[in-house]
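# Sharing a sequence plus its predicted fold:
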Amino acid sequence: MTDWNNFKFIDLFAGIGGIRIGFESVGGKCVFSSEWDKDACKTYLANFGETPFGDITQITADQIPDFDILLGGFPCQPFSIIGDKEGFNHETQGTLFFEIERILKEKQPNAFMLENVRNLTAHDNGKTFKVIINHLEALGYTVYAKVLNALDYGVPQKRERIIIVGFKDPILFTFPDPVREKEKKKLSDILEDENSLDPKYWVKDYIKEKRNFKMKKEIARPFISHENVGGAITPHHFSCALRAGASSNYILINNERRPTERELLRLQGFPDDFKVVVSYSAIRKQTGNSVAIPVIKAVAKSMINALKQYYHGTKNKS
């Protein structure tokens, strides 16, 4: 029986390892990782001492060591629902979720945790999400899902993501409560000393003037403003969700400068000893694609507590 103080997991669609850090914090050991983006692999290697395997579609289940928990922040391409003549089993083929389904089916781990954008729940009027849950349950898993906001778990970033958790046995699971206010980091806690920053982070004067002119309300410093698709400038004492494909001035600190690499990492809860070995634009993309680590840590802790309770507590007494 697995000792849930010391378990094995795999890190699929690994990015720069945010989910890995979360599950290592509760005793997990990563035995396999997969990521195809070359820059993300450079960052992963620098921080974990290993290069992830490449394209998951080219990896067979027998190439993956045995493990206890599957982890994945999988990209969501639109699902094309094939007609009844093809049957239910074909609904996920052609999507990257199918790769997760395939590995779960062949390896039968005790549990999994998947992360995705909030909009997954609404895509195609909820049909996409329903297909995912149905397929996970059809594999025999007890499945739980909830949208969690990074703001509630200690980082100053409004980032809502759907977390899907599943267990091979009928385990009772509750998503973690938000942390107390005094445990939440403020924007001022994650900002670097501006006196020591490279001038390259400051935007041109005309951009500052435009942002200040379009900002409709006064707000105490420090703040982060972002420009929405309609051109409106909204300031907050937290960041909006970091995005991989956003423009270089998508978010600005005090309408004056772009966040540094370290600040972007801190907004996602990465530790300060996390190494930066790629360009600024690559880090912007990588943090935008990553996860808020405090959310993952909280979910990991709740999952391991539920597994311990079932396998070493309730189940043995029944």
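Arrived safely.

# C-alpha from now on. contacts and neighbour counts both.
Fine.

# roughly how far apart are A61 and E99?
10 Å (Cα to Cα, to the nearest Å).

# What of V299?
On the measure of Cα to Cα, V299 and E99 end up 23 Å apart.

# Equivalent analysis for R258, please.
37 Å.

# now swap in A298 and tell me
Here the criterion is Cα to Cα. By it, A298 lies 26 Å from E99.

# does I133 really touch V143, like I thought?
Yes. Look at I133 against V143 with Cα atoms under 8 Å: they come within range, at 7.2 Å.

# Those two: which is more packed in?
The residue with more neighbours, out of I133 and V143, is V143; 21 against 18, by other Cα atoms under 10 Å.

# structure B:
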Amino acid sequence: MSFHKPKAFLLENVKGLMNHEKGNTFRTILNNLTDLGYKVTYKILNARNFGLPQNRERVYIVGFLEHSIDFQFPTSFNKPTAVSDIIENNIDKKYTISDKLWNSHQERKEGNRSKGNGFGYSLVYKNSEYTSTLSARYYKDGSEILLYQENNNPRKLTPRECANLQGFPSNFKIIVSDNQSYKQFGNSVAVAVVREITKEIVKLLERVKF
């Protein structure tokens, strides 16, 4: 079976990949891509620098078969963001966490604080600039992003708000359960970042004759 190599590629992963096994895993990936004939470059980019109110750092790897191409990663938008940009109105009460879960979150955070670490739930407000990173485990207890509610327990983001946080368009259809939605959006790329990178890739490819 013959293998047709694409003219360019884009890979994305958690930034911790760069330090896995003392950096050996990342070096192996780069070496293999280079051995396949690609000119490779990479950079850590944060979604909150591309118009999304989420502190989401990821390493992006781009490669071209044409070595004359000088790829530069897009620069940030420098656009102010706020959690209110992704919030829906008239939220179902089911997204407000229970007294039991809220107490558990607070007790766990206090216990961690007494041990000298900062692990625990993350509470954000509508006027916060950004949230912490949305992950696939969000469906479990929502602790990484809890939205403050006056005179009430905090609430989890809705699946649609998670879609907004990742930069999906408003007409993107969510046809699976809440739990599946949380898993899928938590594992997704930040659309706004990928869009800007791919625009640059396409622009450069259009200039080269293969």
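On my side now, so go ahead. Values in this document were obtained by computation on a predicted structure and should not be read as measured data.

# TM-score for these two?
Comparison of the two superposed chains (TM-score structural alignment, normalised by the length of the second structure) gives a TM-score of 0.83, and 194 aligned residues with a Cα RMSD of 2.5 Å.

# re earlier: so which of A61 and E99 of the first structure has more stuff around it?
The neighbour comparison of A61 of the first structure against E99 (other Cα under 10 Å) goes to E99, with 21 against 16.

# so where does that one fall, helix or strand?
helix 97-107 (DSSP states H and E).

# elements contacting the helix or strand following that helix?
Next along the chain after helix 97-107 of the first structure, taking DSSP H and E as the criterion, comes strand 111-117. Contacts defined by 3 or more Cα pairs under 8 Å, 6 or more residues apart in numbering; DSSP states H and E place strand 111-117 of the first structure against strand 69-72, strand 160-167.

# what's the most buried one of these?
When those are scored by mean count of other Cα atoms under 10 Å, the highest mean neighbour count falls to strand 69-72 (a mean of 24).

# give me the stretch of the second structure that that one matches.
Counting by TM-score structural alignment, strand 69-72 of the first structure falls onto no part of the second structure.

# Onto which residues of the second structure does stretch 39-55 of the first structure map?
Following TM-score structural alignment, stretch 39-55 of the first structure has no partner segment in the second structure.

# and the counterpart of H20 of the second structure in the first structure, how many residues sit next to it?
Matched across to the first structure, H20 of the second structure falls on H123, judged by TM-score structural alignment. The number of residues packed near H123 of the first structure is 15, by other Cα under 10 Å.

# Report the separation between H123 of the first structure and F167 of the first structure.
From H123 of the first structure over to F167 of the first structure (counting by Cα to Cα), the distance is 25 Å.

# cool, K185 of the first structure as well?
Applying Cα to Cα to K185 of the first structure and F167 of the first structure gives a distance of 32 Å.

# Now stretch 82-94 of the second structure: buried residues?
For stretch 82-94 of the second structure, the neighbour count (16 or more other Cα atoms under 10 Å) marks 82-83, 85-87 as buried.

# what's the answer for stretch 285-301 of the first structure, then?
In stretch 285-301 of the first structure, residues buried by neighbour count (16+ other Cα under 10 Å) are 285-301.

# now stretch 128-148 of the first structure
By 16+ other Cα under 10 Å, the buried positions in stretch 128-148 of the first structure come out as 128-129, 131-133, 135-136, 141-145, 147-148.

# And those residues, which two are furthest apart?
Within those, H135 and L148 form the most distant pair, 22.3 Å apart (Cα to Cα).
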